[in-house]
Structures are given as structure tokens and as C-alpha cells.
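[1] the following comprises the amino acid sequence and a computationally predicted model.
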Amino acid sequence: MQDLQVELIEESIGFTGRGLITGIVFFDFGAFQFPEREWNDAVVVIVDWWLIALINLVEGRTGEVELRFMEGSFWLSVRREVGDECQIQCIEGSRASVQFQCRTSAVKLLRSTLMIAARLQRICYDKGWRSVDVEALENHVGEARKLAGEH
């Protein structure tokens, strides 16, 4: 199974005039990064989407989820296979072109996403950034911690 990490560049996190919290976030598969190493997006919103989707996948509410980016036409298709194993496809564009695929642990993917979400939560708290998006992320971090066996 492929080792993968969700990566967040903390120095890139900022609060836009439109009220979004943005920053560099991407999936790192070692030799392959998706969508790319310097991908900037609405990090609080998309990481919250990812947490919700992965909670549903790990709890068995669904057998397949999409981890979408807000900017551009990029997403990960994550399909549950046997046990904790899942098939990941990195997909780009309107033609749904598969850029990379591998197998990994659904729980490990949830934990990596949870680590990023908790870091985002701390950054927002430290900077005094409050919004509906930050509150939603906080709620889902708590739910994911219970599911991932973290307290």
C-alpha cells in the first residue's frame, strides 16, 4: 500500500478580503504530488469537505467518495476495497483523466487529513479568525478524532 500524506504549508495560510482562509495544500505520494506541490486553495473549506467524506467512508456509510479541490477541476476518487484498503485515483480535468493511482489505508488517509485539519484549527484560533467555515471544521475535527481513535 502507498504511503501518502496530506501536506499543508503553514506559512502560506492567509485570510482573503472575501472572508476565505487560503493556503497551499496538496496530497504527497512521495514521487508524485497532486494537484501540485504549490497548490493554493480555500483550505478550511476543502479540508472540511475531505473530513466529512472520509468520515463517511471509514464508517461505511458509503463505498466511494471524492475529495475535491475548490479551485480547478481536480479531485481524488477514493473507493473502499477489502477491509481498510482503498483505491485512490488522482483525477484532473473535465475529461476525468487519471493522473496517478494507488492503494492505501482509509484510516491512514483520515488521520493525515485530521492532522492538517487540527493544524488549521489551531492557526485560525491563534490568529483570531472565526467564521462559519472554521466552526464547521471544528465540529468535524472532533468527530474524526473519535473515529480515528484520537482524543
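    That came through, no problem. Just so we're clear, the structure is a prediction, and the values are computed from it rather than from any experiment.

[2] contacts and neighbour counts: CA atoms only from here.
    Will do.

[3] quick one: the strands in the chain?
    Assigned by DSSP state E, the strands in the chain fall at 5-15, 21-28, 33-34, 40-41, 64-68, 74-80, 85-92, 97-105.

[4] below is structure B, check it against A:
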Amino acid sequence: MFKVQAEVGTLEIARSGRITGVIMLRDEDRSFPDDEWNDTPVVVLGWWLEELTRLFSGKASTAQCRFMDGPFAFDATRHGNEIVLQCRRRRQSSEQVVLEGRVPLDAFMWALVASASQVVAACEERGWKSDELNRLKDLVRVAKSEVCGA
């Protein structure tokens, strides 16, 4: 089953304040984009929470979730209580689906909220502060209350 995975042990903060680290979608034996994809998890998780919360609440039928770095994105299309994930790589004039699968929407949302919460906690433990981190904290709070019922 697909889940969002952010490796909090890889988080670093640049002089600019931008927080980077490994983030990916993971199923039993594959990762997208790959096992060591380094990106901006605070920003990316915020985008994904926003998109997927709209999908979960019925305000959208498809969520378009992208990575900040590289030509990678995934679409999540709702089909009842499941979502179909299509992981794509953009090329110069086309896109290629490189990984696809179905997952229960509630399980995927819980995994996303858990991953975002872990990133927030790791950043706070290190004393890092930023507008992007505050935004992610707010989106986690909304997702927990509106989407996950917690």
C-alpha cells in the first residue's frame, strides 16, 4: 500500500531557511521518485495536504501533487473510498506514468498527516522556525480536525 514517507533524520536547514530532506511515496517494494529523493518536505507536504484535504472532503475529484525539485508529480483520483495514484515523470514534451496503484483514501490521509506531523516535530525539536513551517503546522491541524476527525 502506498504511503508518504519523509525521513526526518535527513532534514537540514540552509542559510536561506529552506528545509530540505528525503521525501517519497513508498509502497511495499518501490519508491517514487526514488529511495533518496531530496526535496523540500515542509513545502511539499503542505501542498499535498492542501490538495488531498480538498479531495477527501469532496471539494475536488482529483488532487495534483508535485515535488518542488525535478520533473515529478502524482495525481490522486477519488473512486469511492479509494484513490488511484498515478506517479508521473515529465519529459520535454510529454509525461510518463512510472508507477500506479490504488489505496484507501483514509489510510493514505492518515499516513500523510503522520508524516507531516513528524516533520513538524523534528523541525521544532531543532528549534527551526519559518513561515513555511507555520503553514504546515496549520495544515496538519486542519487535516486532523476536518479530515481525520481528531
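    Alright, I've got the coordinates. Only a predicted model underlies this, so the values are computations on that prediction, with no experimental measurement involved.

[5] tm score of chain vs chain?
    The TM-score (TM-score structural alignment, normalised by the length of the second structure) is 0.94; 147 aligned residues with a CA RMSD of 1.0 Å.

[6] right, and the strands of the first structure - which one's nearest residue 127 of the first structure?
    Checking the strands of the first structure against residue 127 of the first structure by CA to CA gives strand 5-15 as the closest, at 9.7 Å.

[7] thinking again about what came up before, looking at the strands of the first structure, which is closest to residue 149 of the first structure?
    strand 97-105 (14.8 Å).

[8] list the buried ones in that closest one?
    By neighbour count on 16 or more other CA atoms under 10 Å, the buried set for strand 97-105 of the first structure is 101, 103, 104, 105.

[9] what count of nearby residues applies to the aligned partner of residue 16 of the second structure in the first structure?
    Using TM-score structural alignment as the criterion, residue 16 of the second structure maps onto residue 18 of the first structure. Around residue 18 of the first structure there are 6 other residues, counting by other CA atoms under 10 Å.

[10] cool, and residue 50 of the second structure?
    Count around residue 50 of the second structure with other CA under 10 Å applied: 18.

[11] residue 149 of the second structure: neighbour count?
    If you count neighbours by other CA under 10 Å, residue 149 of the second structure ends up with 8.

[12] show me what residue 86 of the first structure aligns to in the second structure.
    Going residue by residue (TM-score structural alignment), residue 86 of the first structure aligns to residue 83.

[13] enumerate every residue touching its match.
    Neighbour list for residue 83 of the second structure: 76, 77, 102, 103, 104, 105 [criterion: CA atoms under 8 Å, 6 or more residues apart in numbering].

[14] which residue, neighbours along the chain excluded, lies closest to the first one?
    Right, the one you point to is residue 76 of the second structure. residue 85 (4.6 Å; CA to CA, 6 or more residues apart in numbering).

[15] how near is that neighbour to residue 65 of the second structure?
    As defined by CA to CA, to the nearest Å, residue 85 of the second structure lies at a distance of 10 Å from residue 65 of the second structure.
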